[in-house]
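J.: next come a sequence and a model predicted from it.
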Amino acid sequence: MSGLSAAARVRHKLGADVPDRVDIVIVGGGSAGCVLANRLSGDPATSVLVLEAGRSDFSFDPLIHMPAALPFPIGNRLYDWKYESDPEPFMNGRRVYHARGKVLGGSSSINGMIFQRGNPMDYERWASDPGMDSWDYAHCLPYFKRMETCLAGADEWRGGSGPLVLERGPANGPLFGAFFEAAQQAGYPLTDDVNGYRQEGFAAFDRNVHKGRRLSAARAYLHPVMDRPNLHVRTLALTTRIVVEGTRAVGVEYEHLGRHHTVRAGEVILCGGAINSPQLLQASGIGDAKTLEPLGIRTVADVRGVGQHLQDHLEVYIQYASKLPVSIADGLTWYRRPGLAANWLFFKRGLGATNHFEGGGFCRSNDDVDYPNLMFHFLPIAIRYDGSSPVEGHGYQVHIGPMYSDARGSVTIRSADVHVKPSLIFNYLSTDQDRREWVEAIRVARNILTQPAFTPFNAGEISPGPSVETDEEILDWVAKDAETALHPSCTARMGLDDESVLDPTSMRVHGVEGLRVVDASAMPYVTNGNIYAPVVMLAEKSADLIAGNTPLPPSDAPWYNLRAGSPLWPPTTRKTAHSEV
C-alpha cells in the first residue's frame, strides 16, 4: 500500500478482509478504542483488530467535521445509537433520550467538543477506594499531558506534544464579556485555565477543534496510524458475543454485512462505552447471575457489579432574551446558512468553524462541598440542541447542572440478543443531595445572569421564566425540562470490593482471564465536567498497563485545594475582552 494516498489507504483498510486470529481485538472504535489501537499497535509484533458497529467517519462528511453542525448527528441513525431511558421515576415517568456515537470515533465524533479534565479532587476521590492508589491526580496528570498539545502553552499542567490539539475558545464579544464580568460581580473568580492549576472559576474553554475542524479521537489517534500492517479496522461490525472457554476469553463473534464471523484473540478489550460494554458482558454470561439466568443465559462469571452504579450529568438551559442584537442568531438564520457552509467548506472560518461552547466555568453551590459541584457552559444565543428557540430575535443562555450527584442507576439487558436495547434507568433527582443541588444550581445561575454587567442586554428570563421560583417549582421544572449532558459512566467500575468489575492495576474483568474493559464504564465515579478528556486519559494509562510498559512517573505539580488552604496561584489577573462589556 506504500504507493497509495492516505485516504486510499484508509479506504483499503476499512474494506479489506481481516484476520480471524489476532493478538488483541478491541470492541468499539470510539474514544478509548482509538487510543488503544494507536498505542498497542505501536509494537509491530502485536496484531490489533478494531471492530466498530458504526460506519467510518468519512473525511468529507460535514455533519461530523464542521464544529457548528454538532446538533445534526444526534438523533440520526447513521451516527447515533439512539438510546432512551426507561420511564424515570423521579421525573414524572419521562423517558430521557441518550445519544451515543455509532461511528468511527464514537461519541468524540458527535459530541460538543468541550475538553474538560475534571477537578484534581475527582482523582483523589478515585484513589481513596481500596486498590485505587495509582489513579490519584499525581499519577493521572502525566497521561493528561501526554495526550494533548495545548496551543495556549505547555507548562507543569499542560502538554505540548500529544495527538489531541486543543484550541482555546476566543470567548469574546459583548455577551461573553458580560458573562465573565457578571460572574465576578456575583463573587466568583476568573481562572487562567480550568484544566490547569485551578479549575474553580470562569474562563475560556479548551475545545477539540483544530483549524476549524472537529478533532475526534479517530482523527487524532487512529487515522494517523491506519497504514500500520499490524492494525486492522472493520466498520459496520457489531460484536454479538464474547467467546469464553473455561474462565478465559478467547475471542468474539460479530456480524458484518449480514454475515457472522468469529475472531480468536489473545486479549479481548471492550471499549463500547457505559451502555454497550455492560450489555455485551451480560449477553456473554458475565454479570449478576440473578439477571442472566431468567433470560436463559449461562453464567460464565457471576460479577454482580456489571451494569450497576450508572452515573450521568443532567442539565438545563437558563435562557434570557436580549435587548440588543448582539447574539449569533442572525448568523445562523436559514438564509445565511449557505454562506456559513461555504465559508467553512472553503476557508474553515466563520460560525461554522466553532462549537460555540467557548467559555463557562465551575463554582460551588454551597459551603459544604470540597470542590466545585456546578459547571456552566455559556452560549451567545438562546437555542436548544434540536435547533428550536423560545425567542424570536436575540438571546443568550447557560447550560447548568450538578456535577457529582449521588443518584445511581443501572444498565440491564432485556435479551441475550444485543440487537435489543438494554433497560436504562438513571434515577435522576432521586436523592436529597441531588434535589438540593438542583435548586441551588438554578439560583446560582440566575444570580450571575442578573448582575449589573447584563443590564444593557437583559430583556427578561424566558426559560424557565419568572413563574418558576419556589424550590418545588424549580424541581418540577427540572423534572419536565432537563436533558442528559451525555456523560453515562461507571457501569463496570474499577475496584476491589464485591460491587466492582475491573482490577484497577490491569483493567481485567474479575473472574475472567484475557478480558478487559477500557472506557467510561471503568470510572468509579463520574468526573466534574465533560467526560471525553478523562476517558482518553484512562485509555492512555490503561495502554501502558496492558502493554506492560513502565508507567509514567507521578507529577509533583501543585493544584488548588480550598480545604488545604492552597493559595490563589498563579494569580488570576487576566483582564481581557472577557471582562469588558
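T.: Structure received.

J.: please count neighbours and contacts with C-alpha atoms only from this point.
T.: Noted.

J.: touching the lengthiest strand in the chain from outside, list them.
T.: Assignment by DSSP state E gives strand 259-270 as the longest strand of the chain. Residues outside strand 259-270 that contact it (C-alpha atoms under 8 Å, 6 or more residues apart in numbering): 19-28, 249-255, 277, 514-519.

J.: again with stretch 47-62
T.: Stretch 47-62 is contacted by residues 14, 18, 22-30, 33, 37, 40-41, 64-65, 69, 78-79, 102-105, 109, 218, 230-239 when judged by C-alpha under 8 Å, 6+ apart.

J.: and these, which of them are buried?
T.: Buried members of these, counted by 16 or more other C-alpha atoms under 10 Å: 14, 18, 22-30, 33, 37, 40-41, 64-65, 69, 79, 102-105, 109, 218, 230-239.

J.: list the helices and strands the longest helix along the chain packs on?
T.: Secondary structure of the chain per DSSP state H: the longest helix is helix 432-449. Helices and strands touching helix 432-449, by 3 or more C-alpha pairs under 8 Å, 6 or more residues apart in numbering; DSSP states H and E, are helix 174-185, strand 314-322, strand 395-402, helix 471-481.

J.: quick one: the next helix or strand after the second one to chain centroid distance?
T.: Okay, so that is strand 314-322. The helix or strand immediately downstream of strand 314-322 is helix 337-347, counting by DSSP states H and E. Between the centre of helix 337-347 and the centre of its chain there are 28 Å (C-alpha atoms, centre = their mean, to the nearest Å).

J.: other residues contacting helix 337-347?
T.: The contact list for helix 337-347 (C-alpha under 8 Å, 6+ apart) reads 66, 212, 331-332, 349-353.

J.: and here's the other structure:
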Amino acid sequence: MNNKAPSAAHGSAETPEFDYIIVGAGSAGCVLANRLSADGRHSVLLLEAGPKDTNVWIHVPLGYGRLFKEKTVNWMYQTEPEPGLDGRTVFQPRGKVLGGSSSINGLLYVRGQHEDYDRWRQRGNHGWGYDDVLPYFKKAEDQARGADQFHGVGGPLPVSELSHADPLSAAFIEAAAETGIPKNADFNGATQEGAGYFQTTTRHGRRASTAVAYLRPAKSRTNLHIETAALAQRILFEGRRGVAVEYRKEGALRTARARKEILVCSGAYNSPQLLQLSGVGPAELLRGHGIDVVLDAAGVGNDLQDHLQVRVVMRCTQRITLNDIVNSPARKVMAGLRYAAFRTGPLSIAAGTSGAFFKTNPRLSTPDVQIHFLPFSTDKMGEKLHSFSGFTASVCQLRPESRGSLRIRSADPAAPPEIRINYLATEVDRTTNVEGLKILRKILRAPALKPYVVDEVDPGAKVSSDEELLNYCRQRGSTIYHPTSTCRMGSDPLAVVDQRLRVRGLEGLRVVDGSIMPDLVSGNTNAVIIMIAEKAADMILQDA
C-alpha cells in the first residue's frame, strides 16, 4: 500500500497537495479512490479513521456477528433515547476500517425498487431516475448469473448466489408462496415483489468489501496515497472554497491541500458531523459550540432516516439451525474445517438467506415491507445464539415517514454525535410494522414450515392484538443498519448537495455516500451507495 510521503511536486513536506482528497474509505470512498486514480492523471489522497482490513473475521461472511461490537473496526454509536421505542437507546454499528460498513455489514446485494429512483428524479434530481442509475449498477457488478438487461459482468464488485442452502430458507420461500406471495428469482430484476434467495457481495465464499473489490486492485498506483488511522478534524476554507483537510494521525495534527476537490465519503453520521465541525451547518448549533460559521446550512444533519426491524423468533423441531452448530463443539469444528477447505457451509452465510418483499395494503403500487429470514436466533444481534434450535424472520418497513437528525455535541472531532432517528413517529410507520408482523406470522404458520415449527418464542402467543403487536415493536424493534439522507440531494432550501453532489453554496466540496439519498431506498443500502459513488466518479471526472 502506497503510504509514502508525496514528493515536493505535490506541495511541501508540511502541507502536501493532491488533486482530490477523499475523507472516508468506506463503501463510497474506496470506489472513488479506484475510479479517480485509474488513468494516472490525478493524484488522490484517501483518509480513513480506522485501521487496515486485516481482522480475519472481516473476510469470513458470518464474521459480521463477531464484528458487531468490535471497537477496533466499528464506531459503536448509540442513538439518544427513542420516544417511539419506549425511551430505549438503539445501538448503531458503523464501519471504522478500510471498506467502512461494507467490511462489517450483512453482505446482502439489494438495489431497491425502480420507483425509488424515479421518485428521486421527480423531486428535481435530474439524472437520478432508474434508467439513469441502472448503467452504474451494471458497471459495478460482476454478476454470477451473467449479463442481461438488468445485470453486468466484469465490474469490480462480485455478486454471488447463496453458497449454503438450508432446508429452512427453502421452506420459507415455499411458505410465502402458499400465502400468496409469488416466488421471485431476482429481487434486483424486473420487479422486487416476491419471495426468494438473496444474492451477496461475496466471491468464492469470502466477503467482497469495497476495500477488497475496489481498493486492492488500485493500491499499488503511485498516484494513490492511502492513510489509515487518520481522523479528519475539519475541512479548511478560503472564502467559500474548501481547500484542505486537517486530520490527526499518530497524535500529530496534519494538513493536506486539494487542488481540485475535497470529497466527503464518511457516511450518514460522520459526513454531516465533519461538515458541522468545519463550519457548515445550522448556524445556531455551530456558534453554540464555538465554531466559526462558513455557511449557515440548516439541512446539514436533517432528514435522518433508517429502517427499523422487528424480529420474530421460532423454535425449530430439528437440530438443523446455526444455533445447533454453534452450541456443539464437534459440529463447530466441522463447520470451520469445511469453510477452510471449501469456503462453504454455515460460515459462508450472510445476514439473510432468503426473504420476501410484499405489500401490507393492496392499494399500494409497490412492496412496503421486506422480510429477512435467518436460520439462527438470538435475543440481540451480535450476542450469543439461543441454546435451543431456533430461526428468525424480521419485518422491515421499506419507506418510513419518520425523520430524525444528527448534531455534533461539541467541537471535539472524537466525540460521538447526537443521533435521533424518531422511529415509529408516524401513524403510517406504526400501522405498516403491525401489518407486516401479521403477514409474517401467516407465512411462519403456512404448511411448508409446519414440519419445522414447535412454537413462536418471541413475541409468542401472548401477543396477538394490534395494540400488543405495536407495543412489541416499541419494546423490541431495532435498526437494520441503513441510516441515510443527512446531507440530502435536492434543490429545496434544506437540501445539502445538488444533483452533481456538490455542497450547495460552496466550491471544491462534494459529499458522496448514503447521506445524499433524497429518501431511503426500499431495501438494503450498500449496493446503492456503491452505485452513487460510481456515478459520482464519472461526474467528478467530467467536471475536471
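T.: Received the coordinates, thanks. A quick note: this is a predicted structure, and the numbers were derived from the prediction, not measured.

J.: about what we covered before: from the contacts of strand 259-270 of structure 1, which ones fall inside strands?
T.: Judged by DSSP E, those include 21-27, 249-255, 515-517 as members of strands.

J.: the longest helix of structure 1 aligns to what range in structure 2?
T.: Aligned by TM-score structural alignment, helix 432-449 of structure 1 falls on residues 427-444 of structure 2.

J.: then stretch 301-308 of structure 1?
T.: Taken onto structure 2 by TM-score structural alignment, stretch 301-308 of structure 1 occupies residues 295-302 there.

J.: for the matching stretch, how far is the first residue from the last?
T.: 15 Å (C-alpha to C-alpha, to the nearest Å).

J.: that's a helix at residue 155 of structure 1, yeah?
T.: No. Using DSSP: H, G, I helix; E, B strand; the rest coil, the assignment for residue 155 of structure 1 is coil, not a helix.

J.: can you give me the end-to-end span of stretch 307-321 of structure 2?
T.: End-to-end distance of stretch 307-321 of structure 2 (C-alpha to C-alpha): 26 Å.

J.: state the three-state secondary structure for residue 228 of structure 1.
T.: Following three-state DSSP, the label given to residue 228 of structure 1 is coil.

J.: counterpart of the helix or strand in which residue 274 of structure 2 is found in structure 1, which residues?
T.: Assessed by DSSP H and E, residue 274 of structure 2 sits inside helix 267-277. Per TM-score structural alignment, the counterpart of helix 267-277 of structure 2 in structure 1 is residues 273-283.

J.: quick revisit: and the longest helix of structure 1 against structure 2, how far off on average?
T.: Compared with structure 2 after fitting, helix 432-449 of structure 1 has a mean deviation of 0.6 Å; criterion: mean C-alpha distance after the TM-score superposition for structure 1.

J.: quick one: buried residues of that helix?
T.: Within helix 432-449 of structure 1, the residues that count as buried by 16+ other C-alpha under 10 Å are 434-446, 448-449.

J.: which residues does the match of helix 267-277 of structure 2 contact?
T.: By C-alpha under 8 Å, 6+ apart, stretch 273-283 of structure 1 touches 239-242, 270-271, 287-288, 292, 297, 306-307, 310, 411-413, 415-418, 422, 488-492, 517, 519-521.

J.: which ones among these are found in strands?
T.: 239-242, 270, 287, 310, 411-412, 517.

J.: for residue 370 of structure 1, the count of nearby residues, please.
T.: Residues near residue 370 of structure 1, counting by other C-alpha atoms under 10 Å, number 13.

J.: aligned counterpart of it in structure 2, please.
T.: Under the alignment (TM-score structural alignment), residue 370 of structure 1 pairs with residue 365 of structure 2.

J.: now swap in residue 122 of structure 1 and tell me
T.: Aligning on TM-score structural alignment places residue 122 of structure 1 opposite residue 116 in structure 2.

J.: just give me the neighbour total for that match.
T.: Other residues within reach of residue 116 of structure 2, judged by other C-alpha under 10 Å, total 22.

J.: list the buried residues of stretch 237-256 of structure 2.
T.: Result for stretch 237-256 of structure 2 [16+ other C-alpha under 10 Å]: buried residues 237, 241-248, 254-256.

J.: in structure 1, point out the residues matching that stretch.
T.: The aligned range for stretch 237-256 of structure 2 is 244-263, by TM-score structural alignment.

J.: gap between the two ends of the matching stretch?
T.: 12 Å.

J.: same check on stretch 482-497 of structure 2?
T.: For stretch 482-497 of structure 2, the first-to-last residue distance is 20 Å (C-alpha to C-alpha).

J.: for it, buried residues please.
T.: Quick answer for stretch 482-497 of structure 2 (16+ other C-alpha under 10 Å): 482-490, 494-497.

J.: tell me the residues of structure 1 aligned with it.
T.: Matched against structure 1 by TM-score structural alignment, stretch 482-497 of structure 2 falls on residues 487-502.
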